[in-house]
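Engineer: structure for this input, please:
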Amino acid sequence: MTYRYKVAVVFLLGFFIDCVNIFMSAVAMPSIAAQLQVSSAAVAWVANAYILGLTLVIPISTWLAGRFGNRQILCASMLLFSLAALLCGLADGFLSLVFWRLVQGMAGGLLIPLGQALTFNLFQGAQRARISTLVMAVALLAPALSPALGGAIVDHSSWHWVFLASLPLSLLAALLSWCWIKAERNTPPPRPDLRGLLLLSATLGSLLLCMSLYGSGYPPYQALLCLATGLLFAVLYRRHCRGCEQPIVDLQLLKNPRLGLSVGIYYAIPGIFTGVNLLSLFFLQDSLHLSAQHSGMFMLLYAAGALLAMLACGRYYNRLGAARLFAIALVLHSLGIAALCGVDSTSDLPLILLAYTLMGLGGGAGANTAQTTALLDFAGTDTHKASVIWNINRQMAFSLGAALLLMIYNLLLRFLEVIPAYHLSVLLAALAGLMPLLSLNRLNPPKDSHAPLDH
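Structural biologist: Here you go, the predicted structure:
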């Protein structure tokens, strides 16, 4: 095996482990909430902490690699990931579980961007397209298989093994990183904007905590205090950006219509889907009494629909244009969410199947089109800055989508029974998912919009 394929194997293995940890743990949430006696809004922090850790480390991974070496950072990240996975599996309290998930996310945030950069630098032209296809395949395979596998583990053992199951793969990734990655050091890049990174992370953490507290029945003043703190950190970060030459996230780039709209699309589709799927897992297991394995298997349909949509978008992107593809994706995705409003019992299984298929079609089309559109207008160093925004936004969308929908559901439970509260929550999610339709006119006509891509 040539060196570049060894690097690709390390990256793809790490990427697979990261995706599995996000989606496999989701199906175990109801069991974790029941055993550790926490609310559905609070247990979302098992996922939020992981994604917050990713967000915290992604912007500084390149600097760390330049400072300590690619092989050392890749190997250390997987060893730390393995240790955190072990301690998550052994956790007997909610706070310790959330803490080690944060550490696990930070470890994963080191490998993913660094491994991707190393791999894509070694594959150029048509060969890069092949690697991109493999990355897309992993991104579909992990969400398709891991929920059903995680459900089987929960049903036949316990939720602890959902975290322990990744240990063999993460240890293998650490071993391959040390054996296959060349021991070379690059010139350390300029010191990253650590102050900006802390302000950004504090903003996200405060907003997530606000929604979690408000939806879990805590006194309103606590949630309002977290909201005020988050807004204060956001204002401080905005002021910090004005006086910083290289901010960790250059907010000025969001004025670009394609990047700005693509960011919004990611909240409306993958972000909202994360919340809908997590809420549905609780509803299917706690209210309809489906097993964890059965409720996780619906992701197979989602992945199949997403694969078909991604292939179609790759073929028709230049012909139809981003605006039309976005419109189709938003409508399909919201129709799928709205179909869940008719689910009252296990006899409505065909409706659940239809809902996940439609959400997969819309999710695949929306994510693929956003990924292609977001960075079209950027070149040189601006491409890297825009890429940082895109990757951080992608992680934030998952956390905020889950926290917001669980907050709405828990608030509705104060006034409604479980089934009506679930129906109204997903209906509101479906309507919120259509909001970017109002902004599609920001995109240029198709011929002008895709001139850079065609060139």
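Engineer: CA atoms for contacts and neighbours, from now on please.
Structural biologist: Noted.
Engineer: the closest residue to residue 146 other than its chain neighbours: neighbour count?
Structural biologist: Leaving aside its sequence neighbours, residue 146 sits nearest to residue 24 (Cα to Cα, 6 or more residues apart in numbering; 4.9 Å). Per other Cα atoms under 10 Å, the neighbour tally for residue 24 reads 26.
Engineer: what separates residue 24 from residue 77, distance-wise?
Structural biologist: According to Cα to Cα, to the nearest Å, residue 24 stands 20 Å off from residue 77.
Engineer: wait, the residue nearest to residue 146 touches residue 153, no?
Structural biologist: No. In this structure residue 24 lies outside contact range of residue 153 using Cα atoms under 8 Å: 9.7 Å.
Engineer: one more to put side by side:
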Amino acid sequence: MIALVTGLDYFDNAIFSFFASHIAGGINASPDELVWSSSTYAMAAVLGILQQQWWIDRVGHRRYVSGCMLLYALGALAATAADTSLQLAFARGLQGYFIGPMMGACRILIQITYAPPQRPRATRAFLIMLLLGTSLAPIVGGELVAHFTWRAVFACTVPPALLFSALAYGALPDSGHAPPEERTNSHIWPYVVFAFAQGALQIVMQQVRYQLFLSSPSLILLSFAGFASLAWFARQQWNHPSPLVRMSAFRQRSFQVGLLLYVFYYYITTSFSYLSSRFLEAGLGYPVENAGRLTGTTSLIAASALFVYLRYAKHVTRKKWIIVPGFALAACTAFVMSRMTPQVSEAQLIAPLLMRGLLLLFIVLPVANLTFRDFALDDYTHSYRLKNIFKQLTLSFATASVIIVEQHRDALHRERLFEQASPLNPSFAQTLDTLTRGFAAAGHAAGEAQALALASLNQTFLRQAAFLASLDGFLFVAGVAVCGGLIAAWQKAID
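Structural biologist: So this is what the prediction gives:
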């Protein structure tokens, strides 16, 4: 049951990231407007993680997980019915608050529910569903978008969410209740201050694309207010006897390094998901179901390596020997993708997509072993919530920044390509003439034939620009992976 809920969480994140462009087109939203949906989801998820213990103290694990699944389903219905970017942002915020904390809640449940001899088996099921959720999202989403509309991306999560809500209520232990005198305080003002800090920094991140940061007093003021609020929140929580989340985990060097490597991984994999979709569909012209099937199938094949990892990784005592090659694999995969040509065959795409699917095994699993190994159970729950807060913020930042990079490069390549669309360019003039004669031979009038030829060339330019922008995005991700690998190689805390 715990594994199923986690699988749905990862399925939701993967399907939204992969089909973001289809969702944006469905509600007639620009990529920048769609970013607000991602940001709202992350902000709400972080606030949900902060309040997680408050809810569990009062309703227990069973009602908390069951209720979150039920209300997440309502959020999915709201997203399905959304017609504007504002409505979608509200719906995604509702979803984020209730499903965003689920991975942490379920992972913590494994620690407190299962005895040590049973825990490896439960963790194995947890990891399998995590990988299945991520891998199946492109396949299922591709078929649904191809045969229905973008709304099916959200609608398909409603039945499993309702089912898991019922199963959680019947299967999970009724544990976690705390006596009134031992319950976590509501922390209203710290909660409000943290929400303000998140909102301020998200606005700055969104607007910095349009305004020069140093020449905009409003952005500078918002940044200062956001970071000052975060600093106050961290200090208040650090000194509070019963905090929402314990900051003392940051005293552990291994936790600091592990958290940083987690951030790099989540940034890389989220960027890969978005860029792969854009590369296959907008750049190469793959039908959405073919793109989803190719990406999902290669992820499923790569996920089977989990059993090899679980069998042999325990014999590698220095986890750095796995983590650093993992970042090298990520950089190599992104670089290979950045060197693709428009004539690339599907067979040539299989190897880099398989390599991308191995990143979780090479980075996340060994990092997880090192990050939380020194914590007792109570400290583990708080440190894991901290990790999930950083995860949600990284997913939001990755989605926003990769869209900004991709859109900037797309605009640049469009400008350069359209500069070639001149009668003075012999190649362009010859291509236009050939297309015009082809349409005229098909029975179109001369004026109509030329208009159709120009429209055809326009579509070609747009596809070429999208293709080149995707290549630039992959090169950017390769640089991020190299930085992550260098940091991992330099650190001694992960030996």
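Engineer: hmm, back to that, where do the contact lists of residue 24 and residue 153 of structure 1 overlap?
Structural biologist: residue 162 (Cα atoms under 8 Å, 6 or more residues apart in numbering).
Engineer: map residue 84 of structure 1 onto structure 2.
Structural biologist: Using TM-score structural alignment to pair residues, one finds that residue 84 of structure 1 aligns to residue 75 in structure 2.
Engineer: residue contacts, its match?
Structural biologist: Counting by Cα under 8 Å, 6+ apart, residue 75 of structure 2 makes contact with 91-92, 94-95.
Engineer: next one: it from residue 41 of structure 2, what distance?
Structural biologist: As judged by Cα to Cα, residue 75 of structure 2 and residue 41 of structure 2 stand 11 Å apart.
Engineer: now for the two: what residues contact both?
Structural biologist: With Cα under 8 Å, 6+ apart as the test, residue 75 of structure 2 and residue 41 both reach 92, 94-95.
Engineer: want to throw these into CSV with distance to residue 440 of structure 2?
Structural biologist: As requested, these are exported to CSV (distance: Cα to Cα, whole Å):
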residue, distance to residue 440 of structure 2
92, 49
94, 54
95, 53
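Engineer: residue 470 of structure 2 against residue 407, yeah?
Structural biologist: No. Residue 470 of structure 2 lies out of contact with residue 407 (Cα under 8 Å); the separation is 9.5 Å.
Engineer: between these two, which is the more surrounded one?
Structural biologist: residue 470 (29 against 19).
Engineer: how near is the residue mapped onto that one from structure 1 to residue 333 of structure 1?
Structural biologist: Under the alignment by TM-score structural alignment, residue 470 of structure 2 pairs with residue 422 in structure 1. Plainly put, residue 422 of structure 1 is 18 Å away from residue 333 of structure 1 if you go by Cα to Cα.
Engineer: what do you get for residue 227 of structure 1?
Structural biologist: From residue 227 of structure 1 across to residue 333 of structure 1, the span is 30 Å (Cα to Cα).
Engineer: looking at the two, which is more packed in?
Structural biologist: Comparing residue 227 of structure 1 with residue 333 by other Cα under 10 Å, the one with more neighbours is residue 333, at 30 against 19.
Engineer: show the contacting residues for the more buried one.
Structural biologist: By Cα under 8 Å, 6+ apart, the contact set of residue 333 of structure 1 is 269, 358-363, 430, 433.
Engineer: still contacting in structure 2, which of the residues you listed?
Structural biologist: Retained in structure 2 (both residues aligned by TM-score structural alignment, their matches' Cα atoms under 8 Å) from these: 358-359, 362, 430, 433.
Engineer: which of the residues you listed lies closest to residue 210 of structure 1?
Structural biologist: Nearest to residue 210 of structure 1 among those is residue 433, at 21.9 Å by Cα to Cα.
Engineer: contacts only, for that closest one.
Structural biologist: By Cα under 8 Å, 6+ apart, the residues touching residue 433 of structure 1 are 268-269, 272, 330, 333-334.
Engineer: tell me the two of those that are most distant?
Structural biologist: Largest pairwise distance in the contacts of residue 433 of structure 1, by Cα to Cα, is 11.2 Å, between 272 and 330.
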